[in-house]
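Q: Please find the sequence and the predicted model below.
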Amino acid sequence: MHVTNFTSSPEFLCFLVSKVLIDPGGASCHVKALVTCSGTNLMLPNKPGWLAIHQAAWYGQDTCLRVLLSGMINKRTERGESALLVAISKERLQCIEVLLERGADPDIPNYDRETPLYKACERNSAAMVAALLNHGAAVNTHCIQGWTALQEAVCRNNMEICEMLLKAGAKHNLTNMYGISPLFTAAQSGQLAALRFLLKHGADINSQAADGATALYEAAKNGHEEVVELLLSQKADANKPGKTGIITAPHRRPERNIVSMLIQATSKTRVCRTGISPLHLAAERNRDDILETLIEAGFDVNAQLSVERSKLYEDRRSTALYFSVINNNIDAVRMLLAAGANPNLDVFRPLMVAARLGCIQTVTLLVEHGADINACIPTHPTTFPAVYMFSMKYLPMFKYLLDHGGHALSCFDCIYGNQPHPPVETSRLFCEMISAPSICRWAGPIIDVLLDYVGHVPLCSRLMEHLNSYSDWSVIKDKAAPPRPLLQLCRLQITELVGCQLVKKLPLPGSLIRFLKHQEGPVDDC
């Protein structure tokens, strides 16, 4: 029976090479003896696909390398790594020099197409880069992601390596698979020294990535203030649009100082053409500091999203005010309204959003600045003010809206009158809307409040059904029955003639003014 001699196996040779760490002289002699006398096949890999040469490079055993190099200097592992690439990954400079002196190919990549030079830049080692360049390594090879050695050196802000690469013929205008150049990388990662170096050597300051972004855009987005300042001083174009049409400045999430710098270089006319204002983004992200800066700089608080951008939102929002209201950001709402924001530009009004959120403070701010309480939703028309759909569960808010001009009479309009109503399918009529399961439990109090703002009105059969459903609500039916009190009719007549906003200026006693203004009870805050 044939027995394999373990001492002649490649596994033993790899094991022996690793032991040079313990006994360099003795182990290297054994390696030499195995190679020259025992017939060990150096071309057979061990299980991971490594040859003894890779093991020697890994452990930095240049003495063993000199013995092992014959005939297999450029052999690769299962991952495509040559001994040179292994030595560079472990930063074994002496091994690197031995391999290069014995003719190792400096350009053999691994299966990710990372060359030894690329790896040396990744390890941030000027000595390894110099050794490779001295042996003719190609400088403009792309890895699988499209990065070059120069781009890797720029990412690490290593000027010594960058200088060596450019002298060796590296091109600073090559881009990776995303269209990103070394200059873009320097700006994106805030590497000021590398950025200055590339600009000095003629890199295009306004080059764009595949998505249209510029170096200035990325520096601003990532909050690199000094980089933004340098780019602007070198005439970077702050108005260069990307494929999406968004101007680079001052979008996304820059710091306030950066925004201030960019505003000076940004054309408001160009911003208008993009279909989105930086005010929208500041409001959407609750950046009150940026919002204030933009308002002070004169950006239009009533700028609306383009139709295409508005369609990206299910509610078809269009103004910065809407973003602030839906975020329940009262400070931003106050700031925008004080600067002249119109609360009536959106299809679905900010007032309706505030009512749905249940915040009387925002509702009050909007009404005080001219929000139309009686507006309807064009896509969902109703015979009554649409805001009522979102406020009736909160009676103080509902009453506030009625006090400030909300129509009440339209709530009693019903095409069916005393006749039986069909099953509820829509909420176009008030009596249908109040019959929804989520609202009908408050039907009595809601009708009771409404009756304070109308004169003689008939109650349709659907409203009567609700009032008959609970014994305590019978007094509400009595309240609606004619004739209505003369005092109530007089209040309605005076309010209609003077207007609810001017009632408080009438030369009348305070108690009468309070009666006219329906101020029998306080309005709670949110």
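A: Yep, it's here. All values derive from a computational prediction rather than experimental measurement.
Q: C-alpha only now, for contacts and for neighbours.
A: OK.
Q: residues in contact with residue 498?
A: Residue 498 sits next to no residue when contact means C-alpha atoms under 8 Å, 6 or more residues apart in numbering.
Q: Name the nearest residue to the residue nearest to the spatial centre of the chain, ignoring sequence neighbours.
A: In the chain, the residue lying closest to the centroid (C-alpha atoms, centre = their mean) is residue 252, at 7.3 Å. Nearest residue to residue 252, sequence neighbours excluded (C-alpha to C-alpha, 6 or more residues apart in numbering): residue 221, at 5.8 Å.
Q: Quick check, the one you found in contact with residue 253.
A: Yes. Using C-alpha atoms under 8 Å, residue 221 makes contact with residue 253 at a distance of 5.4 Å.
Q: if you count what's nearby, which of these two comes out ahead?
A: More neighbours surround residue 221 than the other of residue 221 and residue 253, with 21 against 17 (other C-alpha atoms under 10 Å).
Q: which residues does that one contact?
A: Residue 221 makes contacts with 251-254, as judged by C-alpha under 8 Å, 6+ apart.
Q: swap the cut-off to 7 Å and go again
A: 252-254 (C-alpha atoms under 7 Å, 6 or more residues apart in numbering).
Q: Can you tell me which of the residues you listed lies closest to residue 389?
A: residue 252 (35.1 Å; C-alpha to C-alpha).
Q: tell me which residues in stretch 305-324 are buried?
A: For stretch 305-324, burial by neighbour count (16 or more other C-alpha atoms under 10 Å) applies to 305, 310, 316-324.
Q: should've said stretch 406-416
A: Buried residues in stretch 406-416 (16+ other C-alpha under 10 Å): 406-408, 411-414.
Q: how about the contacts of residue 221 in TSV, adding distance to residue 236?
A: Listed next are the contacts of residue 221 as TSV, based on distance: C-alpha to C-alpha, whole Å:
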residue	distance to residue 236
252	18
253	19
254	17
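Q: Specify which member of those residues is nearest to residue 343.
A: residue 252 (24.5 Å).
Q: For residue 186, see how far away the closest one is.
A: The gap separating residue 252 from residue 186 is 19 Å, by C-alpha to C-alpha, to the nearest Å.
Q: what's the answer for residue 513, then?
A: Relative to residue 186, and taking C-alpha to C-alpha, residue 513 is found at 68 Å.
Q: about what we covered before: nearest to residue 388 among the buried residues of stretch 305-324?
A: For the buried residues of stretch 305-324, the nearest to residue 388 is residue 322 (18.5 Å; C-alpha to C-alpha).
Q: let's bring in a second model and compare:
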Amino acid sequence: MDFSECYGDTVSSVAAAARSGCRKAVRRLMKRGFCVDGRDNRGWNALHEAAAAGSRGCVLEIVSAAGGAYVNSLTHEGESACYLAAQRGHLAVVRLLLRAHADINQLTNDLSCPLYAAVDAGHREVVELLVGKGAEVDRTHTASCWTCLHQAVHKGHEDIVRILVDVCNLEALDDHKISPLFVAAQYGQRECLEILVNAGANVSSQAADLATPLLIASQEGHRACVDFLLDHGADPDLACSHEWPQLPIHAAAEFGHIGVLRRLIAVTHRACDRGDGAVSPLYLAVHGRQSHSVEMLLREGYSPDAQDCSHVLGVRSPLSLALSTSTDTYREPVGLLVAAGARLSEEDWMYALATDKTDLLQLILEHRLIPRPETLTRDGSVPKHHGETFLKLQELRELLCVALNQVHFAARWLPVLLKAGLDPSLLLQPHMLEQADGEVLNYLLEFVNWSNLSPPLKCILDRRRAEKTWEPGPHLGSIPRLSHVCRLQVRSVLGPDLLMRTSVVQQLPVPAPLHAFLQFRDIPEASYTHSPPSSPLSNRMQRYRRTHQHRHVL
């Protein structure tokens, strides 16, 4: 039954007169014997109508005639006349009903009361009256067990908060152990926050899940509240979670609140960056797909590799987290991390190579260049050249290891790698020649002098040809043409990285029509005809971890 909508044919005559505020009509009807306590479909009688309408005269007539018999009668929703008057801010009616011994603390069916209703609606004078008359100020209301102070703060009724802080328990907790100050921080009520702090409320109180006011203000992006809390002693390094040491900086990073994040970077201890047992805020920035947060943290010196969080978050690095979620919104964080020098592991290469898409691989190689072996230093690193960042020796090894274990996808990744400057001889491995599709194999051989292959590799090709699992290209069975040998020599002198990815070929003293030839662009790519494995990438990665072989190719 709907107790909120009033059906006109159920309202008594006295109640209708009281609703209109006609004191004379109410008096006349009562003298003629009309029922005062007649109820409509909501359970409302004439006193409820008069109180809700704010008609002090009608209330006085009914209370005087009935001798207070109906002053505490309730509607079907448990609302008293005092509650209805307080809810609507009718100060004179509330005062009259209290003199008639109305129950000041009467609860409704949903656990509200006259004071809570007045607080919720922002009726300051009614609140002052009820508090002065002894209303219970710390009783919990609603299903969340909020007190009147919680509700006043939530609504931002500053004048009422000033009244209540003098009489209420400042540390009253709801069913999640959330204090009024926490509510102020959560909803960005900066003025209420100041009133509470000045009254002595604890700025570092923690909820049941250990969340603090500073954490929730950072999560919601309330910069003014964050600044106020920090200026008044809130601890930015206080752990705010039972599961892992979550800090306010994590919340700001995850939700992309750049102003808040900038302030927290300045005051948060850097142990969260790479410390054991900690979690870098970069993880949360990547998880929240907040490229601006990622960019700011990297610019402020946070490590792109962070710490291994496999035991906490199930991922090894921020880059692994970004790569493992193959959506367009993660492309920018991937680019930022790779450009900042994040180390690429075998698992990361798996995400880029074990797929029929090349977008991630291309993105990585845009920011991390493939080096020539002779440029590698003893520690496997490559000196930066004109600001360019190269793959380290170990990263290159792991790239090749994964590539040789993902030959089924070679039609996709092989052109990308060779055009990025990978030396094709690094892929001339027995496994590649044995497992590659015929078109893929022909494409690879076009980048080398196939007449100079080692005897073991020639044996593999002869066997595949005999078994009819490979048909060589039209000219691969003959001696390479002089033009092909020449471009191989040009590639060797310049280096495949410079030749394939820069404009150096445009500067050579050769006719322009030869530029495409020198960059091997006359070779058609292999068509991708294989259906990808039916199992998800995550399953393929698990299988790879169990069965892959390290192929030492460098």
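A: Happy to help now that I have it. Here the structure is a predicted model, which is why all the values come from computation and not from measurement.
Q: re the thing from before, which of the contacts of residue 221 of the first structure are still contacts in the second structure?
A: Counting by both residues aligned by TM-score structural alignment, their matches' C-alpha atoms under 7 Å, the contacts of residue 221 of the first structure that remain in contact in the second structure are residue 253.
Q: Tell me who's in contact with the equivalent of residue 286 of the second structure over in the first structure.
A: The alignment partner of residue 286 of the second structure in the first structure, by TM-score structural alignment, is residue 283. Counting by C-alpha under 7 Å, 6+ apart, residue 283 of the first structure touches 291, 320, 323-324.
Q: Out of the residues you listed, which sit inside helices?
A: 291, 320, 323-324 (DSSP state H).
Q: For residue 163 of the first structure, state which of these is nearest.
A: Using C-alpha to C-alpha, those come closest to residue 163 of the first structure at residue 291, 42.6 Å.
Q: How about the contacts made by the closest one?
A: Applying C-alpha under 7 Å, 6+ apart, one finds that residue 291 of the first structure lies in contact with 279, 282-283.
Q: Could you export those as JSON lines, including distance to residue 162 of the first structure?
A: Shown next, in JSON lines, are those (distance: C-alpha to C-alpha, whole Å):
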{"residue": "279", "distance to residue 162 of the first structure": "40"}
{"residue": "282", "distance to residue 162 of the first structure": "38"}
{"residue": "283", "distance to residue 162 of the first structure": "42"}
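Q: Sort out for me which of these are in helices.
A: Among the contacts of residue 291 of the first structure, the members falling in helices are 279, 282-283 (criterion: DSSP H).
Q: with these in mind, which one is nearest to residue 77 of the first structure?
A: residue 282 (52.6 Å).
Q: So the nearest residue to that closest one once chain neighbours are set aside versus residue 353 of the first structure, what's the distance?
A: Excluding the flanking residues, the one nearest residue 282 of the first structure by C-alpha to C-alpha, 6+ apart is residue 291, at 5.5 Å. Between residue 291 of the first structure and residue 353 of the first structure the computed distance is 21 Å (C-alpha to C-alpha).
Q: thinking again about what came up before, so can I have TSV of the contacts of residue 283 of the first structure showing distance to residue 136 of the first structure?
A: TSV is the format used below for the contacts of residue 283 of the first structure (distance: C-alpha to C-alpha, whole Å):
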residue	distance to residue 136 of the first structure
291	55
320	58
323	58
324	60
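Q: For those residues, which two are the farthest from each other?
A: Taking every pair in the contacts of residue 283 of the first structure and measuring C-alpha to C-alpha, the maximum separation is 11.9 Å, between 291 and 323.
Q: picking that back up, dump the buried residues of stretch 406-416 of the first structure to TSV, plus distance to residue 260 of the first structure.
A: What follows is these, written out as TSV (distance: C-alpha to C-alpha, whole Å):
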residue	distance to residue 260 of the first structure
406	42
407	46
408	49
411	50
412	54
413	55
414	57
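Q: Just the ones in strands from those, please.
A: Among those, no residue falls in strands (DSSP state E).
Q: Pretty sure the residue nearest to the centre of the first structure sits in a helix.
A: No. Read with DSSP: H, G, I helix; E, B strand; the rest coil, residue 252 of the first structure is coil and lies in no helix.
Q: Now check it against the second structure: what is it aligned to?
A: By TM-score structural alignment, residue 252 of the first structure lines up with residue 254.
Q: so that match makes contact with residue 280?
A: No. Residue 254 of the second structure lies out of contact with residue 280 (C-alpha atoms under 7 Å); the separation is 11.2 Å.
Q: which residues does the match of residue 252 of the first structure contact?
A: Neighbours of residue 254 of the second structure in contact, by C-alpha under 7 Å, 6+ apart: 284-285, 287-288, 290.
Q: Relative to residue 285 of the second structure, how far out is residue 302 of the second structure?
A: On the measure of C-alpha to C-alpha, residue 302 of the second structure and residue 285 of the second structure end up 12 Å apart.
Q: Next: residue 316 of the second structure.
A: Distance, residue 316 of the second structure to residue 285 of the second structure, by C-alpha to C-alpha: 15 Å.
Q: And residue 393 of the second structure, by the same measure?
A: Residue 393 of the second structure sits 29 Å away from residue 285 of the second structure when distances are taken as C-alpha to C-alpha.
Q: the more surrounded of those two?
A: Remark: of residue 393 of the second structure and residue 285, residue 285 carries more neighbours, 28 against 22, as counted by other C-alpha under 10 Å.
Q: Can you give me the distance of the more buried one to residue 255 of the second structure?
A: In terms of C-alpha to C-alpha, residue 285 of the second structure sits 7 Å off from residue 255 of the second structure.
Q: Equivalent analysis for residue 179 of the second structure, please.
A: According to C-alpha to C-alpha, residue 179 of the second structure stands 23 Å off from residue 255 of the second structure.
Q: quick revisit: between residue 513 and residue 186 of the first structure, which one's more packed in?
A: Higher neighbour count among residue 513 of the first structure and residue 186: residue 186, with 27 against 17, using other C-alpha under 10 Å.
Q: Determine which residue in the second structure is aligned with the more buried one, please.
A: In the second structure, the residue matched to residue 186 of the first structure (TM-score structural alignment) is residue 184.
Q: Check residue 409 of the first structure too.
A: Match for residue 409 of the first structure (TM-score structural alignment): residue 428.
Q: three-state assignment of the closest residue to that match other than its chain neighbours?
A: Among residues not flanking residue 428 of the second structure along the chain, residue 457 sits closest, at 7.9 Å (C-alpha to C-alpha, 6+ apart). Following three-state DSSP, we place residue 457 of the second structure in the helix state.
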